[in-house]
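> fold the following.
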Amino acid sequence: MRAFVAGVGMTPFTRIGSEVTYPDLVGDAVRAALADAGVEYPALQRAAVGYVFQPSAAGQRALYDLGLTALPIVNVNNNCATGSTALVLARDWVRSGLCDVALALGFEKMTKQAMTGGSAGITTVDAHLDVMVSAHGWTQDAPMTAQFFGNAAREHMQRYGTTVRDLASVAVKNHEHSTRNRLAQFQRPYTLDEVLADKPVHGPLTRSQCSPMSDGAAAAVVVSERFVEQHGLADRAVEIVAQSLVTDTEESLRSGSMIDVVGAPMTRQATREVLDAAEVAIEDVAVLEVHDCFSINEIITYEAMGMCAQGEGGSLVRSGATTYGGRWVVNPSGGLISKGHPLGATGLAQCAELTWQLRGTAGERQVPGARLGLAHNLGLGGACVVTLYHAPQDGRELA
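This next block holds a predicted model:
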């Protein structure tokens, strides 16, 4: 059975510290998604609710203000891949015939304290830390995730000749894209010199190459083919053509490579599974939302997805192939670097952006003629979700 995104909604992604509550954020995103789908809250039959830093069973509290309908709610936490993991569940429920209308929701109210991480004993990334510390050591002067990706950047530079300008070029591109996105946390362009001269974070990475802490929520209403036909939604329902959720492989943690530790093998496998299932090539995709938590990860993702050969990600971004007028448009929303990264909401914000792109309603950000869109959502410790979407089709094609 096929599954479609009938409606999406998201809040602006903002810097942390506002007085808005997470039920308020959720209410805004879900009401927008329901209105977009043309359904009322009581029509929802199941909900997968993703977050990382909220209390246990926050999914229930997040939705209770919208209605007390006995809606089955499953709470989801898969680190930075949480939002897309909620989407995986919603799609699976619809495709299996368990329901016709499911909600996938992600939200986050982030704090500096939550992001410090670290605890005694086993952590979610203890094996990943073992690889990093043995090769690069540990510092108290930078966040743990910045050390992971900063060290991966150093390795990429040493292996392939990637330059600091290549890394900064990713940030320049994505910050420029976000100037067209009123929902983005940052909405001004950065020059290459500004990115390079910004505050150092770890290794070659500067602050404007790193995703910020953010608050926000995003939601998608996922429906069956039967629901699309019954409600006349064929001209706006975006099909989830293929999807893959994978976790770390032996290669991730046994090769000794920081590029592998930060998720390249997961990205490679999930992308291969999705493209094979849909019988398409990466060249057939017009627009991508990828997990650029740090600039180096967009370059690593280009290579792992087969957009270029291993080691050529830096030259790919330099060539202009991943922006408007190039072969692909990657992160038209501004990506995590500029749109923001409220962990639980990120994967569903990607879903919203690609839904708007494939409907042709993305305004100034619109990628001309986009028919296929690919989302990549990554979490260390470890999960990767890759999702392929197809533009709305007329009723004859749907049938």
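
> drop to CA atoms for contacts and neighbour counts, all remaining ones
OK.

> surely V317 meets A171?
No. The pair V317 / A171 is not scored as a contact, 10.4 Å apart, by CA atoms under 8 Å.

> who's more crowded, those two?
A171 (33 against 21; other CA atoms under 10 Å).

> and that one, how close does it get to L288?
A171 sits 16 Å away from L288, taking CA to CA, to the nearest Å as the criterion.

> show me the helices in the stretch 101-250 of the chain, by range?
Assigned helices in the stretch 101-250 of the chain, in chain order: 112-116, 126-136, 144-160, 164-178, 192-197, 225-230, 250-254 (criterion: DSSP state H, counting those that start in this stretch).

> what are the buried residues along the second one?
Residues of helix 126-136 classed as buried by neighbour count (16 or more other CA atoms under 10 Å): H128, L129, V131, M132.

> report the angle between it and helix 144-160.
Relative orientation of helix 126-136 versus helix 144-160 (axes from the mean of the first three to the mean of the last three CA atoms, to 10 degrees): 50 degrees.

> could you say what helices and strands helix 126-136 packs with?
Judged by 3 or more CA pairs under 8 Å, 6 or more residues apart in numbering; DSSP states H and E, the packing partners of helix 126-136 are helix 144-160, helix 250-254, helix 258-261.

> tell me the most buried of these?
Stretch with highest mean neighbour count among these: helix 258-261 (a mean of 24; mean count of other CA atoms under 10 Å).

> which residues touch that one?
Contact partners of helix 258-261, identified using CA atoms under 8 Å, 6 or more residues apart in numbering, comprise 128, 131-132, 148-149, 151-153, 155-156, 251-253, 300.

> just those now: which is nearest N75?
Taking CA to CA as the measure, N75 lies nearest H128 of the contacts of helix 258-261, at 25.5 Å.

> surely the closest one meets E251?
No. Counting by CA under 8 Å, H128 stays clear of E251, with 11.7 Å between them.

> ok, residues contacting stretch 311-331?
Residues from elsewhere that reach stretch 311-331, judged by CA under 8 Å, 6+ apart: 156, 159-160, 162-163, 166-167, 169-170, 173-174, 177, 283, 285-290, 299-300, 302-303, 308, 332, 367.

> next up, for comparison:
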Amino acid sequence: MASSYVIGVGLTPFNTPKKSASQSIDPDSDYFDLAVEAIVKALLDAGITYDEVDQGIGCYVYGDSACAQRVFYCLGMTGIPILNVNNWCSSGSTGIWLANQAVRSGDKDCVLVVGFDKMYPGALPQTFKDRTSPLSRILDLSSEQTSTLDKEKPPPGWTPQLFANAQAEYLERYSKYGAEAGHFAKIASINRSHGINNPYSQLSKAVTADDVLSSPAVSGSLTRLQCCPSSTGAAAAIIVSKRFLASHPYLQGLAVEIAGQGLSTDTPELFESRSAIELIGSNMTRQAVKIAYKQAGITAQDISVIELHDCFTSNQMCAMEDLGLAAPGAGWRLVEEERITYDQHSIKCSTDKRWIINPSGGLISKGHPLGATGLAQCAELVWHLRGWTKSRSVPLTKYCLAHNMGLGGATVVTVYCRADGKVTPTPGETLPEVYGRARVGYNPAEEARSIKRSDWESVRSRKAGFSAWATARLPWVLKEADYYQRARL
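Now for the predicted structure:
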């Protein structure tokens, strides 16, 4: 099949959901405000207008059907196919997978994918209470495991219980080899330290492993600081064909190739193994990464930077092993030897190989608006490969990997590399203007800015398909000034 490339990405800051006395969620903005901002940034990044997009994909969990149409109509009503994706936490990367399939098959040349969510404060709610949850069998088995692993647990939310059980099983299996609860806490500490350098992070304050361990218990030995927060935010990416890339030569030094990608759902092992670790989707990760590595023609040793789905620290611990970074039961060694963060020369490693995992801060620091997460991972890795992430750069990187998991289930693993075959520039290396920051006007990897009406005007459709009625509620239409600056918390 043909190749596909990411030519533009856009991201909004991820923030804590707000509540007012009269409204259930943040009254200051709506989902389409967030989504349109991310789309405009991606189009500016690529230097194209909405008229060149021949398919749209909208990814979200908390929204009604056809939210994607409501979003894309704000850029133009050009009659293109528009898809709505709801695949739990892997919704955003599922959208990228669909775009990749459409482009590689030759059906489409330019697909715009946007992910967004306006979540509710606190634990994930079960939206529909008058019908069977698609996760009911997983939750039933998790309840059985809870009574077996820890009868003294207080009644937790449904997601913390699953991941607390996985952590308890991991420690039960591997504590005799050296695994400790402190290793899970250190994962959270490392990711929070990375998030300090990401201007889009929801939580940008460093915490120690002791802080994590002493924070309030959520379920079993899982504490609050080992859990990602609920979030609002949006991210977008533009996926194009080799033919499209050739017709836009200024993008040659900007494009990032999707070198390999796998999407996997559950196998009977989910239930038949009777394992809490398998119940959080470990086998999906193993299946998906096998496909992605094979397509890209690489192994885990070729990867330098990873955006990993750390919704809970137990998921990162298990996923590191499932991705082939360590043998089963040895992921804690990567944490102890600090081989998942930047080299501080403080601990002598047993090997020279290290992976920078979650340089963005991951879900634990950056936040987790469900539909946007996979696309935010894409944006972070595209910026790394371009050499834009000065404060968190990993020089000489050739391959990056994104891991985005949704229970119930679907997991997507994507391998990215530069289209020109080069490695990430070293710090201080002069980047040519073709890299496109001049079009955006600043470095979006290092600075989170809002858009202006003039930005939206410059990328919206110019065809007859544009409707002022569809855009009447956009804040950039209502006033000329910059849209409000979202406070980082």
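
> related to what we said a few turns ago, can you tell me which two in the buried residues of helix 126-136 of structure 1 are farthest apart?
By the measure CA to CA, H128 and M132 form the most distant pair in the buried residues of helix 126-136 of structure 1, at 6.5 Å.

> all strands of the stretch 251-400 of structure 2, in order?
Along the stretch 251-400 of structure 2, counting by DSSP state E, counting those that start in this stretch, strands occupy 256-264, 303-307, 356-357, 399-406.

> and the longest strand along structure 1 against structure 2, how far off on average?
Criterion DSSP state E: the longest strand present in structure 1 is strand 214-224. Comparison of strand 214-224 of structure 1 with structure 2 after fitting gives an average deviation of 0.3 Å (mean CA distance after the TM-score superposition for structure 1).

> pull up the aligned stretch in structure 2 for that strand.
Under TM-score structural alignment, the counterpart of strand 214-224 of structure 1 in structure 2 spans residues 231-241.

> now find how far off-centre the matching stretch is within its chain.
Centroid displacement of stretch 231-241 of structure 2 relative to its chain, using CA atoms, centre = their mean, to the nearest Å, is 10 Å.

> could you list the buried residues of it?
For stretch 231-241 of structure 2, by 16+ other CA under 10 Å, it's S231, T232, G233, A234, A235, A236, A237, I238, I239, V240, S241.

> state the distance from the last one to G95 of structure 2.
Shown here: S241 of structure 2 relative to G95 of structure 2, a distance of 16 Å by CA to CA.

> on that earlier part again, ok, the buried residues of helix 126-136 of structure 1 vs K112 of structure 1, which is closest?
Nearest to K112 of structure 1, judged by CA to CA, of the buried residues of helix 126-136 of structure 1 is L129 at 20.7 Å.

> which residues touch the aligned partner of the closest one in structure 2?
Applying TM-score structural alignment, one finds that L129 of structure 1 aligns to L139 in structure 2. Residues near L139 of structure 2 by CA under 8 Å, 6+ apart: W158, L162.

> next one: A35 of structure 1
A35 of structure 1 neighbours (CA under 8 Å, 6+ apart): G7.

> try T387 of structure 1
Contacts for T387 of structure 1 (CA under 8 Å, 6+ apart) come out as I240, V241, A242, Q243, S244, V274, L374, A375, H376.

> hmm, back to that, can you give me the angle the longest strand of structure 1 makes with strand 238-246?
Going by the same axes, to 10 degrees, strand 214-224 of structure 1 is angled at 110 degrees with respect to strand 238-246.

> dump the buried residues of helix 126-136 of structure 1 into CSV; add distance to D141 of structure 1 as well.
Output for these, formatted as CSV (distance: CA to CA, whole Å):
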residue, distance to D141 of structure 1
H128, 19
L129, 16
V131, 19
M132, 16
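
> closest to V386 of structure 1 among these?
Nearest to V386 of structure 1 among these is H128, at 21.6 Å by CA to CA.

> how near is the residue nearest to the closest one when sequence neighbours are not counted to M305 of structure 1?
With CA to CA, 6 or more residues apart in numbering as the criterion, H128 of structure 1 has its nearest non-adjacent residue at 6.1 Å, and that residue is V261. Using CA to CA, V261 of structure 1 is found at 16 Å from M305 of structure 1.

> and T179 of structure 1, by the same measure?
For T179 of structure 1, the distance to M305 of structure 1 - CA to CA - is 27 Å.

> before we move on, what about L44 of structure 1?
Taken as CA to CA, the span from L44 of structure 1 to M305 of structure 1 is 35 Å.
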